[in-house]
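A.B. asks: just to be clear, the model below is a prediction. Sequence and coordinates:
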Amino acid sequence: MASTIPDITLNDGNTIPQLGFGVFQIDPADTTEAVRRALDVGYRHIDTAQGYGNEAEVGQGVRTAGLAREDVYLTSKLNNNFHRPDDARTAFQASLDALRTDYLDLFLIHWPLPTRYDGDFVSTWKVLEEFKADGRARSIGVSNFQVPHLERLAAETDVVPAVNQIEAHPYMTNDEVRAYGAKNGIVTQAWSPIAQGAVLDDPTIADIAEQLGRTPAQVVLRWHIQRGDVVFPKSITPKRIEENFRLFDFELDEATMERITLLDRGEEGRTGPHPDTFDFVPA
C-alpha cells in the first residue's frame, strides 16, 4: 500500500516517523503477527514498553517481516519498578535482549511517579542520558510528564527530552503540556489517540467522517497528524491496520480542525490515570 509517512526532526537531530503502530494491550500471542502485518502495510515505527509484556514478540515480528533493523524505528519504555539507577540499567539491557537488538531508536521513562522513589525521577533520567551517550538509545524521552516535571528536568539535568508521550485526543487535547513541549523543542506523542474508542461515536466526528467518506478513526488520527503529534494507533484487525495507515491522501480544513478541537472536555475527558497521582509499581 503506497503511502509516505512524514518524519519529524527531534531536538537531538534524529528523526521519528510521525505515524507508528502501537502494541499496548495486544496479547503476546497476537503481537508477532500484528507487527508483521503492520510492517507489510508500510508502518516503520513500532511502539512497545517493558510493561506491555510483548517486547520479544515485537522483535520477532520485525524479523518475520524480513526488514533490516535500521529500517524499523523501535520505541520502548522503562517499567515503573525499575526507576532506581542500577535497576534502570539492568531493565534497559533486558529490553535490548528481548527485542534482540543492540540499540533502541527511542527509550522513555514510562511514568514520572512523583509520589514514589522520594519523588526522584531525575536520577532515573540521568541514567537514560547514559544510554544516549553510549549509543544504545539513539534518542531518549519521557511519557506522561506534566509541565512541572519537565521544568524540573530542565533545571537539574543536561539533556532535554526528545519527546513526551502523553494522553491526548479530542476529548482531552492536553494543550498546556503540548504548548510547553512546542516551546522547548519536545515533540508530543499522543497515546489513547481516539480516547480508547470513545470519540468514534461522537456526532461531530461521525458527521465529518460521513462528509469526507472516511472512517471516524481516520478523521481523528488525521487531526493528530495535522496538529503535529506523533501517533501510533493499535489494532490486530487486518482491515483496521490498513485503514489507520491511510491518513496522507486527505486533509482537514481549518474549520474542521477547530470543530474537533472544540470537543475538548479538559480533565473530564481523561481516560487514563493522572500523572501527578499515578503510583502503580509492579511487585
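C.D. replies: Sure thing, it's come through. Numbering: from 1, shown residues only.
A.B. asks: only C-alpha atoms from now on, for both contacts and neighbour counts.
C.D. replies: OK.
A.B. asks: ok, now which ones touch I16?
C.D. replies: 7-10, 45, 73 (CA atoms under 8 Å, 6 or more residues apart in numbering).
A.B. asks: run the last query once more with 7 Å
C.D. replies: By CA atoms under 7 Å, 6 or more residues apart in numbering, I16 lies in contact with 7-9.
A.B. asks: so I205 is in contact with P216, correct?
C.D. replies: Yes - counting by CA atoms under 7 Å, I205 touches P216, with 5.9 Å between them.
A.B. asks: ok, back up a step: from the contacts of I16, which is closest to A65?
C.D. replies: Distances from A65 to those, taken as CA to CA, are shortest for D7 (21.5 Å).
A.B. asks: got another, please set it beside the one above:
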Amino acid sequence: MTIPAFGLGTFRLQDDVVIHSVKTALELGYRAIDTAQIYENEAAVGQAIAESGIARDQLFITTKIWIENLSAEKLIPSLQQSLSKLRSDYVDLTLIHWPSSGAAVSVKESMQALMTAKEMGLTRQIGISNFPIALMKEAIEAVGIENIATNQIELHPFLQNREVVEFAKQQGIHITSYMTLAYGEALKDGTIQDIAQKHQATPAQVVLSWAMQSGYAVIPSSTKRENLASNIEAARVELDAEDMAQIAALDRQQRLVSPEGLAPDWD
C-alpha cells in the first residue's frame, strides 16, 4: 500500500461547498480525498462520493481522529461513526490528527487502538499528523515503523520542516505536506513567479511540483473548477535542480498552523 502523491484536501469546506469541490475534483480525475472528524464534512464528502458513481475501490480516502476520540475506548467507535458518514465500510488511511494535549492520552494508547482498527478492517493503513520527532519515536515504539504510513505535517516553501523530514526519511516514513501553498502566500513570491514563467506554469503548479519532486504527497484544496483542473496538472511540471535549489532557499521557518493548547513542542 502506498500514499497517492496527489489528492484533494477539504479543510474549511463544508456542506454544498465541499460537495461541489469533491464532485468537481472527481470529474477531473482526482482519486484521493482527505477529510477529518473535526472538519465536520465527512457526511458531505460521503454524499459527494456516492453521487459521483465512482467505485469505492478506485478511491483513496483519508480521515483523521480528533483529540477527543484518542482514547482506546473512544477511537474505534468514533472511526465507525466516520465510516457511516462517509458511506464506506473502510477508509484507506486513518491518522491521529494532533497529539493528545498535555499527553492526556498516550501516543502508545492511541496508536495501538488504531492498529486494532486496522486489524478489524476499518482502515487499510494508519499514520500520524502534526507529530514532531519525539512523538514520532513514541509512535514507532508503539506499533512499529512498518505500520506508520505517513506523517502529515505543515510543509511549504517558507516552512520546510527539515529536521522532521530527515528523521522520517531515515525511518522510511512517508511525508504528506499540508498547507503546501502557505494559504496562497507562496503564490505571491517573486522567485516562485519567475520559475512559473520559465516553465509556462502557474505558481501553484510550481509549488506543488516542488513538493512532489521532493518526495512528499500533497493535498491542495480549492472550490474553483479552474484551480482544481490546474492543480492536478502540477505533476507534469518538471523543475530542474536550479529551480529546486531556489525554492529550498525560501525556507524561513514560518509556521502558519500552531493552535494554542494543541500544538506539540515543534522541532
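C.D. replies: Nice, thanks for sending it over. Here the structure is a predicted model, which means the values were calculated and not measured.
A.B. asks: which one in the first structure is aligned with I38 of the second structure?
C.D. replies: Under the alignment (TM-score structural alignment), I38 of the second structure pairs with G51 of the first structure.
A.B. asks: which of the contacts of I16 of the first structure has the most neighbours?
C.D. replies: I8 (17 neighbours; other CA atoms under 10 Å).
A.B. asks: element containing that one, please.
C.D. replies: Using DSSP states H and E, I8 of the first structure sits within strand 7-9.
A.B. asks: now for that strand, which elements pack on it?
C.D. replies: Packed against strand 7-9 of the first structure by the contact rule (3 or more CA pairs under 7 Å, 6 or more residues apart in numbering; DSSP states H and E) you find strand 15-17.
A.B. asks: distance check, P203 of the second structure against R124 of the second structure.
C.D. replies: Relative to R124 of the second structure, P203 of the second structure is positioned 34 Å away (CA to CA, to the nearest Å).
A.B. asks: should've said D240 of the second structure
C.D. replies: Counting by CA to CA, the gap from D240 of the second structure to R124 of the second structure is 35 Å.
A.B. asks: quick one, which of those two is more surrounded?
C.D. replies: Taking neighbours as other CA under 10 Å, D240 of the second structure and R124 compare with R124 leading, 20 against 11.
A.B. asks: how many neighbours does the aligned residue in the second structure for L128 of the first structure have?
C.D. replies: Aligned counterpart of L128 of the first structure in the second structure: L114 (TM-score structural alignment). Look at L114 of the second structure: counted by other CA under 10 Å, it has 28 neighbours.
A.B. asks: check contacts around L114 of the second structure.
C.D. replies: I126.
A.B. asks: element containing it, please.
C.D. replies: Taking DSSP H and E as the definition, one finds L114 of the second structure inside helix 107-119.
A.B. asks: any idea which helix or strand comes after that helix?
C.D. replies: Following helix 107-119 of the second structure toward the C-terminus (DSSP H and E): strand 123-129.
A.B. asks: and the angle for that next one with helix 107-119?
C.D. replies: Orientation check (axes from the mean of the first three to the mean of the last three CA atoms, to 10 degrees): strand 123-129 of the second structure against helix 107-119 gives 160 degrees.
A.B. asks: what sits up against the helix or strand following strand 123-129 of the second structure?
C.D. replies: Scanning forward in sequence from strand 123-129 of the second structure by DSSP H and E, the next helix or strand is helix 133-143. Helix 133-143 of the second structure is contacted from outside by 107-108, 111-112, 164, 267, using CA under 7 Å, 6+ apart.
A.B. asks: could you do stretch 147-162 of the second structure as well?
C.D. replies: 125-131, 173-182, 186, 247-248, 250-255.
A.B. asks: most neighbours among the contacts of helix 133-143 of the second structure, please name it.
C.D. replies: In terms of neighbours by other CA under 10 Å, those top out with M111 at 29 neighbours.
A.B. asks: give the contact list for that residue.
C.D. replies: 139, 142-143.
A.B. asks: what's the average distance of the helix holding L114 of the second structure to the first structure?
C.D. replies: Its matched residues in the first structure lie on average 0.8 Å from helix 107-119 of the second structure after superposition (mean CA distance after the TM-score superposition for the first structure).
A.B. asks: could you pull out the strands for the second structure?
C.D. replies: 8-9, 32-34, 60-65, 91-96, 123-129, 150-154, 174-178, 217-218 (DSSP state E).
A.B. asks: in JSON lines, list these along with distance to I232 of the second structure.
C.D. replies: Shown next, in JSON lines, are those (distance: least, CA to CA, whole Å):
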{"stretch": "strand 8-9", "distance to I232 of the second structure": "9"}
{"stretch": "strand 32-34", "distance to I232 of the second structure": "11"}
{"stretch": "strand 60-65", "distance to I232 of the second structure": "16"}
{"stretch": "strand 91-96", "distance to I232 of the second structure": "21"}
{"stretch": "strand 123-129", "distance to I232 of the second structure": "23"}
{"stretch": "strand 150-154", "distance to I232 of the second structure": "19"}
{"stretch": "strand 174-178", "distance to I232 of the second structure": "15"}
{"stretch": "strand 217-218", "distance to I232 of the second structure": "10"}
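A.B. asks: separation between the alignment partner in the first structure of I232 of the second structure and Q196 of the first structure?
C.D. replies: Taking TM-score structural alignment, the alignment pairs I232 of the second structure with F245 from the first structure. Note on F245 of the first structure: its distance to Q196 of the first structure, by CA to CA, is 18 Å.
A.B. asks: also V231 of the first structure?
C.D. replies: For V231 of the first structure relative to Q196 of the first structure (CA to CA), the value is 13 Å.
A.B. asks: ok, L19 of the first structure next?
C.D. replies: 17 Å.
A.B. asks: those two: which is more packed in?
C.D. replies: Neighbour tally, L19 of the first structure and Q196, criterion other CA under 10 Å: the higher count belongs to L19, 27 against 12.
A.B. asks: D229 is in contact with that one, correct?
C.D. replies: No - using CA under 7 Å, L19 of the first structure is not in contact with D229, being 8.8 Å away.
A.B. asks: Q171 of the second structure -> the first structure?
C.D. replies: In the first structure, Q171 of the second structure lands on N184 (TM-score structural alignment).
A.B. asks: who's in contact with that match?
C.D. replies: N184 of the first structure touches nothing, counting by CA under 7 Å, 6+ apart.
A.B. asks: ok, it to N164 of the first structure distance?
C.D. replies: Distance, N184 of the first structure to N164 of the first structure, using CA to CA: 11 Å.
A.B. asks: what do you get for Q25 of the first structure?
C.D. replies: 20 Å.
A.B. asks: more neighbours: which of the two?
C.D. replies: Neighbours were counted for Q25 of the first structure and for N164 using other CA under 10 Å; N164 has more, 26 against 14.
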